[in-house]
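[1] quick one: sequence and predicted model below, then my questions.
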Amino acid sequence: MIIRIPDFDDISLARERIRPWIHRTPVLTSVTLDRMSGARLSFKCENLQKAGAFKVRGATNAVYSLDDAQASRGVATHSSGNHGLALSRAAGCRGIRATVVMPRGASRAKSRAVETYGGEIVTCEPTMAARQRTLAEVIERTGADVIHPYNDARVIAGQATCALELHEDAGPFDAVVAPIGGGGLISGTALTLAALAPGTRIYAAEPANADDAYRSLQGGQLVTADAPDTIADGLRASLGDMTWEIVRERVTDVLLASEEEIVDAMRLVWERMKIVIEPSSAVAIAVILARPELFRDQRVGVILTGGNVDLDDLPWS
């Protein structure tokens, strides 16, 4: 099967398509984190994005790429949270139905947001096989268009607009660091910067407890993991064939963070930057603080991917 990777024209079209429906999020800095890392960090704050995460970019681009006949059948996906709530919001904006397959045990805050935005939740066991099987049943029942959380050119092009804004507002950078789960954001980031700043190194930040992307890059072939156990719930997915192709060709390295490092980085940002980020966002900061020699005296862009946190279940409470 031929995989069509989005190009910069697709990214530019996505930017115009989603502009009315998203925030151009701010880029913040922190003297404290600069001192701790030895680098000059610029934080792209997608935790302040509509629906609380960068996922709204890709979901909105996909929904508004549908023609009227496709849209009338609705959309469906599987998601541990942020993509599902983002798709529910985008579908609501267009006035169409959204069905989200979510694993049991998903974040209560994210489940509530899906329902608030009008999405219908169908629960399944917390494995990728169960997600895919349940989604197939939903599609057979509804005929909805599948908007995959990351292995979809429309979604990748939408996520790529995040790095486009970051580069325009604060670039160019020596390196950019973003979390990796299924790989939609890091793929879009890599494609954008390959066009605009090809000398920028791209680092993917991954929980050590969900290290399938790290093992894939080290071994040179796609490795998947089913239901890894990490506090970074947004990063439990494995790469798809499309995102793996981009990661393999364009990502400099995958850097790992322990669960303790993730929680410490999350708390540090809450305390020092006074903004709410979720554990998945904190992985990018954790890997930088753990490797000061890799980033010292460099300009580094960091994508804070989301801020959808269950306040009744904080990791330090």
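    Good, I have the coordinates. All values reported here derive from a predicted model rather than from experimental measurement.

[2] use CA for all of it now, contacts and neighbours both
    OK.

[3] residue nearest the centroid of the chain?
    For the chain, the residue nearest the mean C-alpha position is residue 185 (4.8 Å; CA atoms, centre = their mean).

[4] for that one, which non-adjacent residue is spatially closest?
    The shortest distance from residue 185 to any non-neighbouring residue, by CA to CA, 6 or more residues apart in numbering, is to residue 159 (5.3 Å).

[5] contacting residues for that neighbour?
    Residues near residue 159 by CA atoms under 8 Å, 6 or more residues apart in numbering: 54, 55, 57, 58, 184, 185, 188, 189.

[6] what are the ranges of the helices in the stretch 51-200 of the chain?
    Here the stretch 51-200 of the chain has its helices, by DSSP state H, counting those that start in this stretch, at 55-63, 68-72, 82-94, 108-116, 128-142, 153-170, 184-196.

[7] wait, what's in contact with the residue nearest to the centre of the chain?
    150, 156, 159, 160, 178, 179.

[8] name the nearest of these relative to residue 31.
    Taking CA to CA as the measure, residue 178 is the one of the contacts of residue 185 closest to residue 31, at 20.1 Å.

[9] that closest one: neighbour count?
    Taking other CA atoms under 10 Å as the neighbour definition, residue 178 ends up with a count of 29.

[10] how close does it sit to residue 71?
    Distance, residue 178 to residue 71, by CA to CA, to the nearest Å: 31 Å.

[11] likewise for residue 5?
    According to CA to CA, residue 5 stands 23 Å off from residue 71.

[12] please apply the same query to residue 314.
    Going from residue 314 to residue 71 by CA to CA gives 38 Å.

[13] which one's more surrounded, the two?
    Legend: neighbour count by other CA under 10 Å for residue 314 and residue 71, higher for residue 71 (19 against 12).

[14] which residue packs closest to that one, ignoring adjacent ones?
    Sequence neighbours aside, residue 96 is the residue nearest to residue 71 in space, at 6.6 Å (criterion: CA to CA, 6+ apart).

[15] quick check: that neighbour touching residue 69?
    No. With contact defined as CA atoms under 8 Å, residue 96 does not reach residue 69; the gap is 11.2 Å.

[16] so between the two, which is more surrounded?
    The neighbour comparison of residue 96 against residue 69 (other CA under 10 Å) goes to residue 96, with 17 against 8.

[17] tell me the contacts of the more buried one?
    71, 72, 73, 74, 75.

[18] structure two is appended below for comparative analysis:
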Amino acid sequence: MLDETVKIPSYEDMLAAHELIRPHIRLTPVRQSDYLNELTGADLFFKCENFQEPGAFKVRGAANAVFGLGDEQAKKGVATHSSGNHASCLSYAAMLRGIPCNVVMPRTAPQAKKDTVRRFGGKITECEPSTSSREEAFAKVQAETGGDFVHPYNDPRVIAGQGTCSKELMEQTGGLDMVVAPIGGGGMISGTCLTLATLAPETKVIAAEPETADDAYRSFKAGKIIADDAPKSVADGLLVPLKDLTWHFVSNHVSEIYTASEEEIVDAMKLIWKYLRIVMEPSSAVPLATILKNKDAFAGKRVGIIVTGGNVDLDRLPWMKGD
């Protein structure tokens, strides 16, 4: 049950966020592949958020939070915990505004993501790869710095910012039957629900999740949040649980959640690298993996796919032997 004191972001909040962040983000392209359309039987539109400067969609929510801060709070900076992309994007937004950024990251986070955080001036504190360890380490960091906590996904400013992605996608495509995005904590899915519920209520929102980290799928079926503390998947950006605010959007607006195996995710990642010719991370391949696995649900439809990020260790790609 959502706490009555929690602010649920509105469509107007998303529109305001888009105006605020527009100077600080890129209007990312939408790509298509005749081969992938033929393979799936659907008309696929890939929204390439991996082309954002920090390499992920999360720059939208991060920029909305950072540039929405009052001057006094901004002096103390921002702080967060993240498996990588939110940390990178918050560091980037903080760098643009010239304020400090402290992040807690799992020690197992990809080196590419740690390098990006440091490149943008973020200060990293490492923790063990579990939600409980992450939150415990973060509490200490925030107490020491006084930075404004920008949650990776359970934050109305972040969700409003992420909702700008599907607004652009609908404008760029002229309308879709479905939009599919990966789900971990649910920030992008929540933003997508927020936008489409008003802008295109006939468009279905579908979430895609790894089988080995399927707590959102199980939550969806059970009608309540089921949280795993430390799941494992090649899709390292999708290993965190839903929270009350994102669960509000998922439970009220998501039409279906599909899952894919580790092998299916890697196979889909290869297909996108080969036929879209773009660098994207395993988490971003989960939507295509689930579409290939459930072709009948998507056949003949105009389907938007949000390519959420492209930060990968090029020396440790998931199909390399020994990893």
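    Arrived safely. Values in this document were obtained by computation on a predicted structure and should not be read as measured data.

[19] ok, back up a step: the residue nearest to residue 185 of the first structure matches what in the second structure?
    Taking TM-score structural alignment, residue 159 of the first structure has residue 162 as its aligned residue in the second structure.

[20] repeat for residue 205 of the first structure
    Following TM-score structural alignment, the counterpart assigned to residue 205 of the first structure within the second structure is residue 208.

[21] residues contacting its match?
    Residue 208 of the second structure is in contact with 180, 181, 182, 183, 257, 258, 259, 260, 286, 287, 290, counting by CA under 8 Å, 6+ apart.

[22] doesn't it belong to a helix?
    No. Assessed with DSSP: H, G, I helix; E, B strand; the rest coil, residue 208 of the second structure is strand; it does not lie in a helix.

[23] so what's it closest to, chain neighbours aside?
    residue 182 (4.6 Å).

[24] one step back: could you point out which of the contacts of residue 159 of the first structure is nearest to residue 39 of the first structure?
    residue 189 (20.1 Å).

[25] so what's the aligned partner of that closest one in the second structure up against?
    Matched to the second structure by TM-score structural alignment, residue 189 of the first structure sits across from residue 192. By CA under 8 Å, 6+ apart, residue 192 of the second structure lies in contact with 162, 163, 165, 166, 205.

[26] ok, now residue 4 of the first structure?
    When contacts are counted by CA under 8 Å, 6+ apart, residue 4 of the first structure touches residue 153.

[27] how far away is it from residue 10 of the first structure?
    11 Å.

[28] hmm, residue 248 and residue 217 of the first structure touching each other?
    Yes. With contact defined as CA under 8 Å, residue 217 of the first structure counts as touching residue 248 (6.3 Å).

[29] not counting sequence-adjacent ones, nearest residue to the aligned partner of residue 276 of the second structure in the first structure?
    With TM-score structural alignment as the criterion, residue 276 of the second structure lines up with residue 273 in the first structure. Closest residue to residue 273 of the first structure apart from its sequence neighbours, by CA to CA, 6+ apart: residue 30 at 6.7 Å.

[30] okay, now the equivalent of residue 106 of the second structure over in the first structure: neighbour count?
    Aligned counterpart of residue 106 of the second structure in the first structure: residue 103 (TM-score structural alignment). Counted by other CA under 10 Å, the residues lying close to residue 103 of the first structure total 22.

[31] residues touching residue 103 of the first structure, list them.
    Under the criterion of CA under 8 Å, 6+ apart, the neighbours of residue 103 of the first structure are 79, 80, 123, 124, 125, 126, 127, 131.

[32] what's the counterpart of residue 302 of the first structure in the second structure?
    Aligning on TM-score structural alignment places residue 302 of the first structure opposite residue 305 in the second structure.

[33] go on, residue 253 of the first structure?
    Mapped onto the second structure by TM-score structural alignment, residue 253 of the first structure lines up with residue 256.

[34] how big's the offset between the helix or strand hosting that match and the first structure?
    Using DSSP states H and E, residue 256 of the second structure sits within strand 254-260. Taken over the aligned residues, the distance from strand 254-260 of the second structure to the first structure averages 0.5 Å (mean CA distance after the TM-score superposition for the first structure).

[35] and the next helix-or-strand element following that strand, which residues are buried?
    Once the chain leaves strand 254-260 of the second structure, the next helix or strand it forms, by DSSP H and E, is helix 262-275. By 16 or more other CA atoms under 10 Å, the buried positions in helix 262-275 of the second structure come out as 262, 264, 265, 266, 267, 268, 269, 270, 271, 272.

[36] could you find the closest non-adjacent residue to the fifth one?
    Pointing back at residue 267 of the second structure there. Distances taken as CA to CA, 6+ apart place residue 289 nearest to residue 267 of the second structure, at 7.6 Å, with adjacent residues excluded.

[37] now do the contacts for the equivalent of that neighbour over in the first structure.
    Counting by TM-score structural alignment, residue 289 of the second structure corresponds to residue 286 in the first structure. Taking CA under 8 Å, 6+ apart, we find residue 286 of the first structure in contact with 257, 261, 262, 264, 265.

[38] could those be laid out in CSV, adding distance to residue 48 of the first structure?
    Compiled in CSV, those are given as follows (distance: CA to CA, whole Å):
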residue, distance to residue 48 of the first structure
257, 24
261, 23
262, 20
264, 21
265, 18
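
[39] for the residues you listed, which one is nearest residue 232 of the first structure?
    Of the contacts of residue 286 of the first structure, the one sitting nearest to residue 232 of the first structure (CA to CA) turns out to be residue 262, at 8.0 Å.

[40] residue in the second structure paired with the closest one?
    Counting by TM-score structural alignment, residue 262 of the first structure corresponds to residue 265 in the second structure.

[41] same question, residue 230 of the first structure
    When the second structure is aligned by TM-score structural alignment, residue 230 of the first structure is paired with residue 233.

[42] I'd say that match and residue 261 touch.
    No. With contacts counted by CA under 8 Å, residue 233 of the second structure stays clear of residue 261, the gap being 9.1 Å.

[43] any common contacting residues for these two?
    Residues within reach of residue 233 of the second structure and of residue 261 at once, by CA under 8 Å, 6+ apart, are 210, 212.

[44] that's a strand at the match of residue 302 of the first structure, yeah?
    Yes. Assessed with three-state DSSP, residue 305 of the second structure lies in a strand.
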